[in-house]
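> I'd like to go over a predicted model; first the sequence, then the structure.
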Amino acid sequence: MRKLFVLLISIVVLSACAPVHRFTQLRKLPREYSENYSIEGIKAPRSAAHRKPWIVYSDRVENAAYVNPGGRVKSAEVGLLDTFLVIKTKGDYLRLIKYNPTNIKHNRLTQRKKAEYVGWMHRSRLILSPSSITDVQSGLHDKLLTAITDTTAIMQSATYFTTADSLKVFGDPELQNQTGVVGIHAIIYALKHSVDKRSVLVSKTPSLSADKIGEQVIGWVPAVMLQEIGHQVFTGTAFSRVPTLQKTLKYAPMIYPYHTDSTCSFVSGTLEPVIDKKDNHVFNINGKRISYTRGNQIKQELKRINILFAMEQSSRLPEQYPMLLNAIQNLGPFFAGSGESFSYQFGAAVATPRGMETIPLTADYEILIDRLVKMASYVADTENTPLPAWKAMRSALELIGNTPEAVNLIISVGETGEQQENAPSSIVKTLNEKNCRLLGWQLYASNDDKYNNYVLQLSNMIEHYAEYRTKNKRNMILYADQFCRSNLLREAGPNFLMLDYPYASMTQGGFLFPEKGETLPMELFAGAVDSIVTQIKADHQLLSESIDRAFATVGNGKDRLDSLLIATYHLPQGVKPNK
């Protein structure tokens, strides 16, 4: 009996000597690491996060774990962002096993034999917190912007850049092993600083997840290429009023100056260009020159989209108007969700028994809705003065007037057209001149020819302006593979035809029509508007990105350092940025 007892004790002792044994427990996330406060050692308030296992990540390539804490004998080679669980601590060293989510249940190891032991690693070679660096007072995450902050990056551009707008990213704090790139003026978050403060490990998100760590962490970036921008980012609102500070910064960007023994510097509220590109140019597929200034003008024009609702006099408009109004109102969040990438203006021309009612272009969607609501009583009036076909379309085109260059989407709601099958030439001409797109919505269809003519004339308008756009758009296209000679319609749904952009058409347009003796389901209206606006935005985004790409790759031969930069830092005249 005594021998059996000794044998059992020996087995227990020997098993306890293994790196992972029956008594091994996962360490919980320490409070001093849960928020990654900017002041080291401060503990976060207790929360449920501190009852979860402590997950850490390798912070560099060619990392290693060791047999003993502080030892020299390696137990495992470790790569950048390899993920581990902490099972023991000793001074500045952590004992680690590989992270395996299938082997964790209720914050415990489910099968210790499946745990893969790694070894001991020093805290300084690990990402210890699931959070980016956090301000102690506000509790908000520090935000950084990739930007040129001094002349070092300009004079030694090959060290920091792969292309004019792509910054090198490294897999180690010594900045020796490049692992990728990140764009200039990207908002990022700091995870940790190197010991010498010359590099920063950054991420796309303020919080890290073990299952998405490869998508979230960017890598090590030189500290000289990072600009602190505080803890919060400005957000726009639906209000049309532009913030006063934004206007002020345009003519007075200096916030405050400060002096040192040898220099006078200032803090600026705007990012100013350090490279003068105004002498650069590229060629479109017609062989015509596009200057850098004109390229920027085109990009600004591509951001502007005008949406105009043209409601023709129709027998079914009074009964359909409330449902149309509901559908238009529900489109508000769709237009508000575009952020700063695109700017919209909205207008309308509505045929009523009293004549045409118009709403001039406005950036405030609520003004459009309020005016359309007020028109509801006019639309429902019994008095009826017949109006010519396409009267609302003509009025909507007049609303565009001499507004800044933009794309104008006309959403035509009606029933009947003119007597002939072809569209009025005056309307076709104006559609071409005003850079228009059309979405037609036939309220009701009958066997009468004038109902068929509404659809035929819509199709004719789209066909003509699409052909015109094919020729005109060549002036903005810089890459031949983006050109398409055809403009074919495709069936986007039952009784819904659209130009087949981008596969068999250079532009956008379409129309919906019901079966004979029926009306269109109103639930299709918002989806149709969403589809064509999304196509327009994708088209403009592609053109804008192509301009940026062309000037960053082939159209940068005449780059010069900005004259103000040369004067400020007393650089030699004629110095060019290294490519």
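Cool, got the structure. Residues are numbered from 1 along each chain as shown.
> contacts, neighbours, all on C-alpha from now
Will do.
> show me the helices in the stretch 251-400 of the chain, by range?
292-302, 317-330, 332-336, 365-379, 391-400 (DSSP state H, counting those that start in this stretch).
> mind putting these into a markdown table with distance to residue 136 and mean neighbour count?
Compiled in a markdown table, the helices of the stretch 251-400 of the chain are given as follows (distance: least, Cα to Cα, whole Å; neighbours: other Cα atoms under 10 Å):
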| stretch | distance to residue 136 | mean neighbour count |
| --- | --- | --- |
| helix 292-302 | 40 | 17 |
| helix 317-330 | 42 | 16 |
| helix 332-336 | 34 | 14 |
| helix 365-379 | 40 | 17 |
| helix 391-400 | 52 | 20 |
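> among those helices, which is nearest residue 37?
helix 332-336 (35.1 Å; Cα to Cα).
> what's the spacing between that closest one and its chain's center?
Counting by Cα atoms, centre = their mean, to the nearest Å, helix 332-336 is centred 16 Å from the centre of its parent chain.
> same check on stretch 472-490?
Per Cα atoms, centre = their mean, the centroid offset for stretch 472-490 relative to its chain is 25 Å.
> mind listing what's buried in it?
474, 475, 476, 477, 478, 483, 484, 487, 488, 489 (16 or more other Cα atoms under 10 Å).
> span of that stretch from start to end?
23 Å (Cα to Cα, to the nearest Å).
> which residues are in contact with residue 171?
The contact partners of residue 171, by Cα atoms under 8 Å, 6 or more residues apart in numbering, come to 59, 60, 61, 80, 177, 178, 179, 219, 220.
> buried subset of the residues you listed, written for PyMOL?
The PyMOL command for the buried members of those (criterion: 16+ other Cα under 10 Å) is given here:
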select buried, resi 59+60+61+80+177+179+219+220
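> in strands only, show me the contacts of residue 171.
Per DSSP state E, strands hold the following members of the contacts of residue 171: 178, 179, 219, 220.
> could you dump the residues you listed to CSV with distance to residue 353?
Putting these into CSV (distance: Cα to Cα, whole Å) gives the following:
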residue, distance to residue 353
178, 70
179, 68
219, 66
220, 68
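> one more structure, for comparison:
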Amino acid sequence: MMHLMYKKKKRFNTFTICFLGLFLSLLSGVVTPAFGQVKNYTTVKKRIKNSFNFEKTKDKPGRQNIDESVYKVFSDRAENLVYLDPYSQKSGENQDFLTPYYVLGQKNDHLKIATAAPEILGKPKGMFSFIFGDNYSFKEGKSVKYVGWIHKNNVIHYAHSKLSRCNYKPLRYVIGVHDVKTLYNSAKFVEKDTVHLFNDPLFKEKSAKKLMLNQFVFLYKYSVDKKAALVSNLANLKLKDSTARTMGWIPEFLLKKIGQQQVYAVNNLDSLSFLGKTKKDKEHISKGEVGDAFIFDVSKHHKRSKQVTDSVWAAVPLNVWDHRDNKLINVDGEDVLIRKLKDIKRDNKKINFHYVFDCGKDLKKKQLLLMSSLQKIWILISSEEKYKGYEFTFSASSYGCGKFYALPKTKSFSLWIDYLQNIFLDVNNEVVSEVNTGGIAQCFEYAIRDIPAQSFMNNIIIVSGEKRFFTPPNIKEITQKLGETSSRIIFYQLESKVDDQHQDYILQSKDILSKVSTSHASFIRSFIVENDLIKNKNTFTNIPAVDNIYLYDAPDNSTYQGGITFPRINKVLSATSFDKTLDSVLSKTIHFNAVFTGSLEYHAKRLGFLRSKSGNKIKEMILNDSTYANNLGTLPRNYMFEKYYKNKKYTQKDNPNAVLGYLLSKEELELVIDGYKSLIPLYSKEVKRKDRKRLFRIYRKNSRLINKNLFVKILRRRNYMADLVYIKTGMPVNSAFLLKTKIKHIKRKGKTSHVDFASIMKELRKKITILEETLSNKKTKKYKDGSKKEYYFISNNQIL
């Protein structure tokens, strides 16, 4: 009996083995693609390991858990060579730049690939489909475009740029010179401030897209010989960003690592101090030689923010060229120092509205009718794009009633409006201690009292009256001052009548305008280098309206902006005429400034650059270079504002006025704020144990998710809250509480009382609110890189 059972079992086992063998043979046949095609049961490889595009360092890489994501790569060049076998014997169809592929196999340093598309992945059809999932299989083999075999060095292995091992966040690079040889040999790749991109690492084919000198970029890979670098303006290869992406190859010698976002603001320093070869040695560089508002921390970042005593390596952007003594020749054959252009542009970004009003009793009601128009000034300057980046101030003075109402310059628009309204409503809140003995001339003197004798600031003086001025001004002296301080005057007559007093207001206004415009034309002529901008006579143009509006026709027929608006006989001034006049004068002023400074910049770049000398530090480096020491005089004049990025050993202790902070793009700042808000709760009531337990569970979930996504157990219960904040946001941490409190201790009252815990969370939330306000405030001052992309400067005391 036992013998019969054994024979049956043996026959069954033999049958099973034969069946499985046949099954596996069949399966092997359908899974393995035939030459040049993909079968239904072909699967995509998993990445398994090396999931992140880390910067190569001396540190030994840690082990990671198995990465089961789909192995996807991208073509790293145009006309990329593909073969039909892994031994490069028979050529396939050349591939385009950045084409995505799924990896089907690996052999002999080659990858077997098929064109990638998310919609082609899924559960296959067929008899054996129950064995396959929908993550690594193709729905239909015939829908897949089989490509062939490509060498592993000819693909981008990661859909993200180089990352820091410290926080798994992108590293930032800048396009710029960082060795003497490049100063002399960059002509093939750089044209003025434009950097040519190439579609291949051998620089055979130029790309249609370009990057700029001093632009922040992200590095994806180096070529095998390390002579070329593949860079992009974006840190990820996402399909939705394809139109915004600029990507290509540049020579390695034009790429400089500048760390992550950590910088030191050096605007308010006269010079910078760096450590020399020994601790006792100090090297000093004048601020004039530093070509940027920031120096960049390139040292390894940690969860704790940098301390005053820490010494770090910093990339210092040095000016290649010294333009301080550069000159242009104006239309009269005299010198114009190019360094004055910077002051002119700075002054052009300032606008002051000075309201001069007749405070006579019979005019107060008429003045009150203009308050709605004055109120619109704020809507105008705060909503229109052309006023972005301007600094506005407001002031006022009066004539005509003996009293001298005077409001000094203020940045508060509401204070200005309330001040004027209270006077016109006869609200006795405004104390007047001074009398007006000089009439409108006293108002003009007050309007320019804190402005330099010669200025390019936009001082808009709005004069609102009706009759002949109280005391005729000392025309010659005051009009010269007004012209040389670039004061633009607009006269408004509130009501027009045929009597002499009303007609004299118009005549006096025109006379003042004529003399001020002549004075201003003489003043600005000294800075004009283009004959086309010179006007023999400043002429008016009439703007169609219900009232009479006469404005100087700048820049076509005038170098001055201003004018007069008055109603028709026996009519009162309409508010719409007031608005139209003010808007026109402001627009003409901004337009003329742009034309004027644009002309100076144009000539400075093309003519002034010829007289530039190499900066002292650049000269020193060239003279110390054995190859180029004798070629100082032949240094190519590529770009007027070229910078040389030099690493220096820096400590904040030696530069106490420098401000540690972080440069973040809008997208980066949004991610930081969202990361902070997800970890720092907003408590509206008293904190209880259940709240802290809930927060602990949130932290635990965050930690587990981060560990899962990074394929390594980087966060444990014994880690500190600062570790979680640092890994999630990439930002160092200041808070002593976050640095000293372990994640597992969050729920424990014994470590921190509920009251203290709530207070700390409240203070941290205040910081987050300030960051949100910074992001939403249109007036927040921003830094621009070489491509004009904007970045927010967040000082170290603003982070958690």
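Good, I have the coordinates. Note that the structure is a prediction, hence the values are computed from the model and not measured.
> could you get me the TM-score between them?
Scored against TM-score structural alignment, normalised by the length of the first structure, the superposed chains reach a TM-score of 0.68; 534 aligned residues with a Cα RMSD of 5.8 Å.
> with distance to residue 158 of the first structure added, can I get the helices of the stretch 251-400 of the first structure in a markdown table?
Putting the helices of the stretch 251-400 of the first structure into a markdown table (distance: least, Cα to Cα, whole Å) gives the following:
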| stretch | distance to residue 158 of the first structure |
| --- | --- |
| helix 292-302 | 23 |
| helix 317-330 | 51 |
| helix 332-336 | 41 |
| helix 365-379 | 48 |
| helix 391-400 | 48 |
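> which of the ones in strands among the contacts of residue 171 of the first structure sits closest to residue 72 of the first structure?
residue 220 (25.8 Å).
> so what corresponds to the closest one in the second structure?
The equivalent of residue 220 of the first structure in the second structure is residue 249 (alignment by TM-score structural alignment).
> residues in contact with its match?
Residue 249 of the second structure neighbours (Cα under 8 Å, 6+ apart): 197, 198, 199, 200, 201, 203, 228, 229, 230, 231.
> how about 10 Å then?
Counting by Cα atoms under 10 Å, 6 or more residues apart in numbering, residue 249 of the second structure touches 76-77, 196-203, 206-207, 219-223, 228-232.
> among those, name the buried ones.
76-77, 196-201, 203, 207, 219-223, 228-232.
> among those residues, which are in strands?
196-198, 207, 219-222, 228-232.
> any chance of these in a markdown table, plus distance to residue 356 of the second structure?
As requested, these are exported to a markdown table (distance: Cα to Cα, whole Å):
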| residue | distance to residue 356 of the second structure |
| --- | --- |
| 196 | 55 |
| 197 | 57 |
| 198 | 60 |
| 207 | 58 |
| 219 | 58 |
| 220 | 61 |
| 221 | 64 |
| 222 | 65 |
| 228 | 64 |
| 229 | 61 |
| 230 | 61 |
| 231 | 57 |
| 232 | 54 |
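> give the buried residues for the helix or strand hosting residue 472 of the first structure.
Following DSSP states H and E, one finds residue 472 of the first structure within helix 449-472. By 16+ other Cα under 10 Å, the buried positions in helix 449-472 of the first structure come out as 450-470.
> so how far is residue 455 of the first structure from residue 533 of the first structure?
21 Å.
> next: residue 69 of the first structure.
80 Å.
> how about residue 205 of the first structure?
In terms of Cα to Cα, residue 205 of the first structure sits 50 Å off from residue 455 of the first structure.
> cool, residue 355 of the first structure as well?
23 Å.
> repeat for residue 312 of the first structure
13 Å.
> who wins for proximity to residue 15 of the first structure among the helices of the stretch 251-400 of the first structure?
Among these, if distance is taken as Cα to Cα, the winner is helix 332-336, at 62.2 Å.
> now residue 366 of the second structure. Nearest residue, chain neighbours left out?
In space, and not counting its chain neighbours, residue 366 of the second structure is closest to residue 494: 6.8 Å by Cα to Cα, 6 or more residues apart in numbering.
> I'd assumed residue 574 was in contact with the one you found.
Yes - in this structure, residue 494 of the second structure is within contact of residue 574 by Cα atoms under 10 Å, at 8.4 Å.
> residue contacts, residue 253 of the first structure?
Residue 253 of the first structure touches 245, 246, 247, 266, 267, 268, 269, 270, 271, 272, counting by Cα under 10 Å, 6+ apart.
> do the same with residue 587 of the second structure
Residue 587 of the second structure neighbours (Cα under 10 Å, 6+ apart): 386, 387, 554, 561, 581, 593.
> again with residue 348 of the second structure
Contacts of residue 348 of the second structure (Cα under 10 Å, 6+ apart): 342, 390-391, 455-459, 486, 589-590, 593-594, 597.
> 8 Å instead?
Contacts of residue 348 of the second structure (Cα under 8 Å, 6+ apart): 456, 457, 458, 593.
> ok, the buried residues of stretch 472-490 of the first structure vs residue 429 of the first structure, which is closest?
Using Cα to Cα, those come closest to residue 429 of the first structure at residue 487, 18.2 Å.
> excluding chain neighbours, what is closest to that closest one?
Per Cα to Cα, 6+ apart, closest to residue 487 of the first structure is residue 505, 4.1 Å.
> one more: residue 69 of the first structure?
residue 120 (5.5 Å).
> tell me the secondary structure for the one you found?
strand (DSSP: H, G, I helix; E, B strand; the rest coil).
> what does residue 249 of the first structure give?
helix.
> so how many other residues sit close to it?
If you count neighbours by other Cα atoms under 10 Å, residue 249 of the first structure ends up with 14.
> separation between the closest residue to it other than its chain neighbours and residue 141 of the first structure?
Excluding the flanking residues, the one nearest residue 249 of the first structure by Cα to Cα, 6+ apart is residue 269, at 6.5 Å. According to Cα to Cα, residue 269 of the first structure stands 20 Å off from residue 141 of the first structure.
> more neighbours: these two, which one.
residue 141 (24 against 16).
> now do the same contact list for that one.
Residue 141 of the first structure touches 132, 133, 134, 135, 189, 206, 231, counting by Cα under 8 Å, 6+ apart.
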